[in-house]
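Asker: how would this look folded up:
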Amino acid sequence: MPHPPQIKIPATYMRGGTSKGVFFRLQDLPASAQQAGGARDALLLRVIGSPDPYAKQIDGMGGGTSSTSKTVILDKSSRADHDVDYLFGQVAIDKAFVDWSGNCGNLSAAVGAFAISAGLVDPARVPHDGAAVVRIWQANIGKTIIAHVPMTGGEVQETGDFELDGVTFPAAEVKLEFLDPAADEDGDGAGSSMFPTGQLVDELEVPGVGTLKATMINAGIPTIFVDAAAIGYVGTELQDAINGDPAALALFELIRAHGALRMGLITDIAQAATRQHTPKVAFVAPPADYVASSGKEVRAGEIDLLVRAMSMGKLHHAMMGTAAVAIGTAAAIPGTLVNLAAGGGARQSVRFGHPSGTLMVGAEAAQEGGEWRVTKAIMSRSARVLMEGAVRVPGNVIA
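Answerer: I've put the predicted structure just below:
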């Protein structure tokens, strides 16, 4: 029986923040995958190596974690005042599923650099030295991200001394601005209510668990925040404490599903299984001393609060960039659980402790007509090309 040969697709493997993903230019994809649909999903699943019942993605570019099971498609933007359109696909590990419902804030740090190197940004807008300002349209959620990409000698500068907890080696700092970050479920840029229930803190009924206080926010990515103590945690937990406990994982998925229903993201509990990337679930606690996964000691006096967040059913090893936007936004609004865990009151930035260390994020919040609005959230990440060339997939993947 003859078998079709592998095909080669130009691609770049990049780290952005504490994530890694395979980046493509839209025009480099096979014709059938240049449009949203089954052919595109099938291609990206095979590129990453999913679905994999072993959960290792050995026969693909994925790394067996939500942070390393990611794809990005970029194209020149047709929108005014934007340079590039950025589409993010979160690839499930053990299921044949690509989730397009949200952004990846970490990989957002790599979008500007890739866009410049791939010729997707007008060269007239890229300085020989200094910082290139790349205007990114985040197509999943219909929002604008501004990336400040360092340039040296006409090339993107990737090396530097900026350190990011969760990343072993230093690199060049990339500053990101997430404009008007309240999530837009239609992806048309029109925006939506930051607090879909109209409340800063809700009573969330979770069968088998009870009634939990929860802050449910659409900012960066839809996120459900609960108090660590209310679910039996202290906020200093590392990955093994959660990911090695099937009962804990089931608890968080239950909270996530019922929170998604309350936020209006799904209309039936069963739909949560087909929307794995969003919403996120995080638990917060006041500052405390702990030892990060790297062995680094984090002191209570160095942080404003503790946050642990779930991604694709597992505790994240650091913090998702989009969830960091949600944390910064919620911290800026007095009365949310995040704000209260940080001590309450008005604030424009917050430093929180996560499993790998600490992270600072800023947000500018104001109340307009009785509703809270955040004009932008700001944080710094880093990015680096790990490999570039072509990724290969069996020819029978493409119809």
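Asker: From now on I want contacts and neighbour counts done on CA atoms only, so please keep to that.
Answerer: Will do.
Asker: Counting neighbours, what do you get for P10?
Answerer: The tally of other residues near P10 (other C-alpha atoms under 10 Å) stands at 15.
Asker: again, but for P207
Answerer: 10.
Asker: what's the answer for the one 3 residues further on, then?
Answerer: A count of nearby residues for G210, using other C-alpha under 10 Å, gives 11.
Asker: And the lengthiest strand in the chain, what's buried?
Answerer: Taking DSSP state E as the criterion, the chain has its longest strand at strand 371-394. For strand 371-394, the neighbour count (16 or more other C-alpha atoms under 10 Å) marks 372-385, 391-393 as buried.
Asker: Could you do stretch 153-165 as well?
Answerer: Applying 16+ other C-alpha under 10 Å to stretch 153-165 flags 156-158, 163-165 as buried.
Asker: the strands in the stretch 1-150 of the chain, which residues?
Answerer: Assigned by DSSP state E, counting those that start in this stretch, the strands in the stretch 1-150 of the chain fall at 6-16, 19-25, 70-76, 84-91, 98-99, 130-138, 143-152.
Asker: Which one of the ones you listed lies nearest to S108?
Answerer: With C-alpha to C-alpha as the measure, strand 6-16 is the member of the strands of the stretch 1-150 of the chain nearest S108 (6.9 Å).
Asker: now the angle from that closest one to strand 371-394?
Answerer: 150 degrees (axes from the mean of the first three to the mean of the last three C-alpha atoms, to 10 degrees).
Asker: Please generate a structure for the following sequence too, so the two can be compared:
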Amino acid sequence: MAHAPQVKIPATYIRGGTSKGVFFRLQDLPERAQVPGPARDALLLRVIGSPDPYGKQIDGMGGATSSTSKTVILSKSIKPDHDVDYLFGQVSIDKAFVDWSGNCGNLSAAVGSFAISGGLVDASRIPRNGLATVRIWQANIGKTIIAHVPVTEGEVQETGDFELDGVTFPAAEVQLEFLDPAADEDGGGGAMFPTGNLVDDLEVPGVGTFKATLINAGIPTIFVNAADIGYTGSELQDAINGDTAALQRFETIRAHGAVRMGLIEHIDQAAGRQHTPKVAFVAAPSTYTASSGKAVPAEEIDLLVRALSMGKLHHAMMGTAAVAIGTAAAIPGTLVNLAAGGGERSAVRFGHPSGTLRVGAEARQVDGQWTVTKAIMSRSARVLMEGWVRVPGDSF
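Answerer: Have a look, this model is predicted:
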């Protein structure tokens, strides 16, 4: 019996923020995978090693977590005043499914450096030394991200002394600006607050009715109070990810929240939209021990936040969820703002399972409606491996 040989595809494996993903230039993909559709999805599933009923992704590049089951496709931008188009695919671990419904804020930190190194940014826009400003079109949600990438002697600088909780080693700082981060219809629902309220009563049959802030900013997110669902806000992954009943409750909350946000019409559709919305729970500051063993004093943070991604409690914080946190914190009266002490604020430092993160946002009211012009945070990125990935030629 003849078997198809493997094909080689140029690729780069990069850590961006607290995530890792396989990056491709669109032009390097096989022709049938250069357009959206089943061939592209099948290729990326095979690259990552999904679907894997064992949940390990041993036969692929994935790391068996939502943070490491990710793919990115970049191309020279077709949008005016932008350098690169950035498309993110969240690959399911155990299902044959690639979710294109949202962005990855962590991997956004690596987009600018990969675009520069991959020749996708005009050389005239790259300084010999200093910060290269890369204007990114986030194609999943139709938003602009500006990355400030350090450059030394004409090359992207990846090493440095910037420390990011959830990442073991220091690296060079990359500052990201998420412009007008409230999601549009492609990202989820149009308005920043799709129900028109800063706080809603979210009724979840079989679970309860909770106060919730439903926001489209960075990524559609459902915020609830930790105490209302039986938590303190200082939990680490093991406290939730080993509890099957708890994970099912969170998924039920997520499904009903998605309906209220107008992202889906029926809760049964939530299974086909795993990446969005996110569910997060918040609490006032308290001292806790991070997953690294480091103490996080209450006086060093404004609030506690824990968030779930792809059905599991995240080990740190998704970058897009951090944008949602910063945006909601800047708007008086949201659950996030109230957990941080209320009032007007332009930045918050929140505690997550791996430590802390600071995120800022510029919010203002226009004709009675809240708008956020940008959210700002710093991450880091580093190339881990570059060359080719190989997949069986008949797998896509």
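Asker: picking up where we left off before, put together a markdown table for the buried residues of stretch 153-165 of the first structure, with secondary structure and distance to M194 of the first structure on each row.
Answerer: Converted to a markdown table, these look like this (DSSP: H, G, I helix; E, B strand; the rest coil; distance: C-alpha to C-alpha, whole Å):
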| residue | secondary structure | distance to M194 of the first structure |
| --- | --- | --- |
| V156 | strand | 35 |
| Q157 | coil | 36 |
| E158 | coil | 35 |
| E163 | coil | 31 |
| L164 | coil | 28 |
| D165 | coil | 28 |
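Asker: Run through the residues that contact the residue sitting nearest the centre point of the first structure.
Answerer: The centre of the first structure sits closest to C104, judged by C-alpha atoms, centre = their mean, with a distance of 3.0 Å. For C104 of the first structure, the contact set (C-alpha atoms under 8 Å, 6 or more residues apart in numbering) comprises 88, 320-322.
Asker: Using JSON lines, please lay out the residues you listed together with distance to A183 of the first structure.
Answerer: Listed next are those as JSON lines, based on distance: C-alpha to C-alpha, whole Å:
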{"residue": "F88", "distance to A183 of the first structure": "15"}
{"residue": "M320", "distance to A183 of the first structure": "15"}
{"residue": "G321", "distance to A183 of the first structure": "14"}
{"residue": "T322", "distance to A183 of the first structure": "10"}
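Asker: Can you tell me how far R46 of the first structure is from F88 of the first structure?
Answerer: R46 of the first structure sits 16 Å away from F88 of the first structure, going by C-alpha to C-alpha, to the nearest Å.
Asker: Oops, could you answer that again for L254 of the first structure instead?
Answerer: 25 Å.
Asker: more crowded one of these two?
Answerer: The residue with more neighbours, out of L254 of the first structure and F88, is F88; 26 against 18, by other C-alpha under 10 Å.
Asker: which residue lines up with that one in the second structure?
Answerer: In the second structure, the residue paired with F88 of the first structure according to TM-score structural alignment is F88.
Asker: Pretty sure that match sits against L44.
Answerer: No: using C-alpha atoms under 8 Å, F88 of the second structure is not in contact with L44, being 11.1 Å away.
Asker: any common contacting residues for the two?
Answerer: Here F88 of the second structure and L44 have T71 as joint contacts, going by C-alpha under 8 Å, 6+ apart.
Asker: So F283 of the first structure: helix, strand or coil?
Answerer: Secondary structure state of F283 of the first structure, per DSSP: H, G, I helix; E, B strand; the rest coil, is strand.
Asker: which residues touch it?
Answerer: 225-228, 235, 307-309.
Asker: same check, this time on L204 of the first structure
Answerer: If a contact means C-alpha under 8 Å, 6+ apart, then L204 of the first structure has 211-214, 258-259, 262 as its contacts.
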